[in-house]
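Undergrad: Have a look; sequence and predicted model below, questions after that.
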Amino acid sequence: MTSHQALAAPAQAPLVAGWRNGFAALGPAFFTELRPTPLPAPHWVGASDDVAALLGLPEGWQQRDDALQSFTGNALPPGSRPLASVYSGHQFGVWAGQLGDGRAILLGEVETPAHGGQELQLKGCGRTPYSRMGDGRAVLRSSIREFLCSEAMHALGIPTTRALCVTGSPAPVAREEIETAAVVTRVAPSFIRFGHFEHFAARGQQAELRRLADYVIDRYYPECRDGANPCAALLRAVSERTAALMARWQAVGFCHGVMNTDNMSILGLTIDYGPFQFLDAFDPGHICNHSDAQGRYAFDRQPGVAWWNLLCLAQAMLPLIGEVETARAALSTYEGVFAAEFLRRMRAKLGLQQPREGDGALVDALLRLLAAGRVDYTIFWRRLSHAVAAGDFEPVRDLFADRAAFDAWLLSYEELLALEDQALVADLMLNTNPGFVLRNHLGEQAIRAAKLGDFSELQTLQKLLARPFDEHPGHEAHAGFPPEWASTISISCSS
């Protein structure tokens, strides 16, 4: 057979099919179109099969060079329209003016088989007009943390952006030290933030402000069209989603670390994983971000900060809403939604299925005990779940220096517990209180290995965090107390 008679190789299925560009349709005031800046010698670091399935990627996608190049920013998937969006915001409580996607580029939106439109964004793919003094890059360390935590939060049932993959490159990036570059492919229905609204309000661009609000309502909150004031209804809906998100964070012991208004999702998602942390010892005033000298974003302040950020959003939306009192009314349900959702989640952690009058006092007393003893938060709840299942509370008592105080609380707890359906209590608790969360030292161990080209610990963590309520025999160390050196890990805004 001559060369011209040889059979042609079968065409590859499109890596990503069905691109559309809803955000781009808002117009040039909202973004700058530009291509990612390529990185040399890219390689795979990690990938999520679950997110690949969500997006409908073809089988074997990770073996394809076009996938590696596309998700590093070295090539563009056909049909994508890369852009960096502009927004403004308050950072650490101070108006920062214009910000924007300084190291992230939105490729576009794809229609998924079961979850509607999903935007794909490359984080760490080079400078944009909004990079200010930054280099537009992300480092391997922070990219692994974001990848793992995005997927861990999803497995915990907490609304979040997702992460399809991380790619790495030997390209040097200067932070506190010289590190190597990486890119995270992030996925969400939308990456619109409170800061997008603040940007156009601050500039007096009311036509663009209204276009943005209409887009968000029509795409993500269509039920808000039913009332007399759709923008007030939108503000209320965002407020209530945010309140529920804060309740979920507080219940699981998650610290975000940098809750600027430009890091707040209009969809009530956990977004922009930087100096985050899951609590080790329970300390309500814990500050996980070493850049946060004043403790503005301490763990127990998160619900109040979210409220303050919503006030900023309300101020930005006021030209669309009309009366100040209407905006205030739209925010009036925040506190009640947060309190009810938090108590509901804490009841579930305690195995209490039916609301009763003493539940709130029981929870408050327990949190005071945990704080006084600096008890490990995740281990306490998992041990309590096992103790209820086995009828043996001794392993839980061992966590408290003041056993008498715990025993007094336990008597009150057992009285309420006795009123519940005992066949359901243990299962409820074991499916509510995770054994595995992304503690800082676990992430650090995976990062140290990855820097040496060993991704096995990252893959182990992925599997454990994808099923955080399972027992995972043989991995007890991953669910154990943090080592002493864990307290020396410094996580900052540059992370």
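TA: Sure, I can see it. Numbering: from 1, shown residues only.
Undergrad: CA only for contacts and neighbour counts going forward, please
TA: Fine.
Undergrad: Give me the residue at the spatial middle of this protein.
TA: For the chain, Thr270 is the residue whose C-alpha lies nearest the centre (Cα atoms, centre = their mean; 3.3 Å).
Undergrad: Show me what the lengthiest strand in the chain is packed up against.
TA: Secondary structure of the chain per DSSP state E: the longest strand is strand 162-174. Secondary-structure packing of strand 162-174 (3 or more Cα pairs under 8 Å, 6 or more residues apart in numbering; DSSP states H and E): strand 43-47, helix 49-55, helix 140-155, strand 178-188.
Undergrad: mind checking how far it is from the chain centre?
TA: Strand 162-174 sits 18 Å away from the centroid of its parent chain (Cα atoms, centre = their mean, to the nearest Å).
Undergrad: what's that strand in contact with?
TA: 39-49, 51-52, 68, 71-72, 137-140, 143-144, 146-147, 150-151, 154, 178-188 (Cα atoms under 8 Å, 6 or more residues apart in numbering).
Undergrad: Buried subset of these as a ChimeraX selection?
TA: Buried members of the contacts of strand 162-174, defined by 16 or more other Cα atoms under 10 Å, are picked up in ChimeraX with:
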select :39,42,43,44,45,46,47,48,51,52,68,71,72,137,138,139,140,143,144,146,147,150,151,154,179,180,181,182,183,184,185,186,187,188
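Undergrad: How about Thr128, nearest residue that isn't a chain neighbour?
TA: Once flanking residues are discounted, Thr128 sits nearest to Gly102: 5.5 Å by Cα to Cα, 6 or more residues apart in numbering.
Undergrad: Contacts only, for the one you found.
TA: Contacts for Gly102 (Cα under 8 Å, 6+ apart) come out as Ala84, Arg127, Thr128, Pro129, Tyr130, Ser131, Arg132, Gly134, Gly136.
Undergrad: Comparison target below:
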Amino acid sequence: MNAPSFDPALQTAGFDPARLSWLNRYAALGERFGTPQAALGLPGARWVARSDGLAASLGWPADWSEHPDTLAVLSGTGRWPGMAPMATVYGGHQFGVWAGQLGDGRALLLGEIDSAAGPQELQLKGSGPTPYSRRGDGRAVLRSSVREFLCSEAMHGLGIPTTRALALTASDLPVMRERMETAAVVTRMAPSFLRFGHFEHFCHHGQHEALRTLADFVLQHHYPQCLDAPVPVAAMLAEVSRRTADLLADWQAVGFCHGVMNTDNMSMLGLTIDYGPFGFLDGFDPGHICNHSDDRGRYAYARQPQVAYWNLHALAQALLPLVGDGGETLAEAVGHYRDRFPVALAARMADKFGLQDHRDEDGELINDALRLLAGERVDYTLFFRRLSDFGASATADAALADLFVDRDAWQAWAQRYRDRLALDAGDAAARRARLLAVNPKYVLRNHLAEQAIRQAQAGDFSEVQRLHRLLQHPFDEQPEHEADAGLPPDWASGLEISCSS
């Protein structure tokens, strides 16, 4: 029987959940892969924020959130026809140590819909306990949920592959963490939430038939171009490695720190997934640790690329029972990350500096600039945004120089940079336009998120909604929001973000 397909009439007719086309292909794999589970939901739920742009990309009409059942469904107390809610099982290495069976302890896969953007999984985070909650309450608090909602959509605005956030709901239900807080639910979407840890789980428990079923599922639905390869599983791993290399290059270039790069937080599609103790760099510090729980700095900013490589090896080890050559093809597949990441990052950094016709000496010029930034903890986002105006006027050059205490060191580098730019074809206006398109003015700094959280905890969601609108267009000049692009206040340095949510 053919699966239903997306109904284009959804785009023009009023929103009718009964007309959504549910595929639920992962749920059809059976009980080894997860457990059917109803959401516990939020009592007295209310909207905090919604992503109408994401809904529009699905082909949903503007009134999608006004349907009387939508709030209930996206807070876990209702169900649309065709949903097949389940919690999936996976394992993983956490901080480099095998953690055993994990799974969706706070997340619930509501099902998979066909849409104008293709098949998308719809997932609630924080809707109550599941069989994989490991003595937890299955809840998410408003604090962490605001951060996840905003950063998911901010990363999309930056053009970085990510899971998306459709909605954020909240209630007065008390939840105990370090202190008493209140509950919230984020509705997340992605073509797939499958993680490296899904494969690790079945390999670790010797369930090789299930491992093969999972690999075949991912190949058929997400990497069909690999099916005709001599070793399809190795071809899939090679593509995952390439996507992961590009993702890490994106993170490093924009100054994003994930904070908890466990293998169960690594996407099989190369998406940024599971926003917890993340952070964007303020002052540039290669050793910056954004996760207060990471006392050994395993996931420090500069270590992220190597951790991703380690995680890919863990995935390769999990796939080993599916190949018969001792793992040679898998080792070669992971090697695509090693080869691709430095090239991808070099290209992104050259773009951020506006360097065309890449030359051998460009790497030294860029690294010397980064050393200057690190030596003085120069604000990373501000530096590149102001660099976009380099040479445009004396005022612009002065604003850039003001970021440095050692003016002589800055001026020496700036002259080298000026000489290098003179070797490229094209005019200054075209270069400036290119730089402004890759160097964002706005990122989700921790203090901005914290201000939105404090207002939301007081019952005012307007700042969450304002930041959401702002971060959809991070490269645009938005004069009314100029303060959001400035240096962080002194109190921001005291913020501590941990794994607790």
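TA: Nice, thanks for sending it over. This structure is a prediction, so every number in the text was calculated from the model and none was measured.
Undergrad: tell me the secondary structure for the residue nearest to Thr128 of structure 1?
TA: When classified by DSSP: H, G, I helix; E, B strand; the rest coil, Gly102 of structure 1 comes out as coil.
Undergrad: so Phe436 of structure 1 makes contact with Phe469?
TA: Yes: look at Phe436 of structure 1 against Phe469 with Cα atoms under 8 Å: they come within range, at 7.1 Å.
Undergrad: Pick out whichever of these two has more residues nearby.
TA: For Phe436 of structure 1 versus Phe469, the count of surrounding residues by other Cα atoms under 10 Å is larger for Phe436: 26 against 20.
Undergrad: Now do the same contact list for the more buried one.
TA: Residues in contact with Phe436 of structure 1 (Cα under 8 Å, 6+ apart) are Leu464, Leu465, Pro468, Phe469, His478, Ala479.
Undergrad: What's the local residue count around the counterpart of Met264 of structure 1 in structure 2?
TA: When structure 2 is aligned by TM-score structural alignment, the residue opposite Met264 of structure 1 is Met266. Residues lying near Met266 of structure 2 (other Cα under 10 Å) number 25.
Undergrad: and the gap between Met266 of structure 2 and Phe196 of structure 2?
TA: Met266 of structure 2 sits at a distance of 6 Å from Phe196 of structure 2 (criterion: Cα to Cα, to the nearest Å).
Undergrad: Name the residues contacting each of the two.
TA: Here Met266 of structure 2 and Phe196 have Asn311 as joint contacts, going by Cα under 8 Å, 6+ apart.
Undergrad: Find me the equivalent region of stretch 374-389 of structure 2 in structure 1.
TA: Under TM-score structural alignment, stretch 374-389 of structure 2 corresponds to residues 371-386 of structure 1.
Undergrad: next one: the matching stretch to chain centre, how far?
TA: Chain-centre distance of stretch 371-386 of structure 1: 23 Å, with Cα atoms, centre = their mean.
Undergrad: Show me what counts as buried in stretch 13-29 of structure 2.
TA: Phe15, Asp16, Pro17, Leu20, Ser21, Trp22, Leu23, Asn24, Arg25, Tyr26, Ala27.
Undergrad: coming back round to it: possible to save the helices and strands packed on strand 162-174 of structure 1 as CSV with distance to Ala251 of structure 1?
TA: Shown next, in CSV, are those (distance: least, Cα to Cα, whole Å):
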stretch, distance to Ala251 of structure 1
strand 43-47, 28
helix 49-55, 25
helix 140-155, 13
strand 178-188, 23
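Undergrad: So which of the ones you listed is nearest Met346 of structure 1?
TA: With Cα to Cα, the closest approach to Met346 of structure 1 among these belongs to helix 140-155: 17.4 Å.
Undergrad: so which helix or strand takes in the residue mapped onto Gln411 of structure 2 from structure 1?
TA: In structure 1, the residue matched to Gln411 of structure 2 (TM-score structural alignment) is Asp407. Here Asp407 of structure 1 sits within helix 403-417, counting by DSSP states H and E.
Undergrad: Just the residues contacting that helix, thanks.
TA: Residues outside helix 403-417 of structure 1 that contact it (Cα under 8 Å, 6+ apart): Gly351, Leu352, Leu362, Ala365, Leu366, Leu369, Arg397, Phe400.
Undergrad: What's the separation between the fifth one and Pro395 of structure 1?
TA: With the distance defined as Cα to Cα, Leu366 of structure 1 ends up 16 Å from Pro395 of structure 1.
Undergrad: These two - which one has more neighbours?
TA: Leu366 (17 against 13).
Undergrad: ok, and the closest non-adjacent residue to that one?
TA: In space, Leu366 of structure 1 is closest to Trp409, 7.1 Å off (Cα to Cα, 6+ apart).
Undergrad: give me the number of residues near that neighbour?
TA: Trp409 of structure 1 has 16 neighbours, counted by other Cα under 10 Å.
Undergrad: now Trp491 of structure 2
TA: With other Cα under 10 Å as criterion, Trp491 of structure 2 counts 8.
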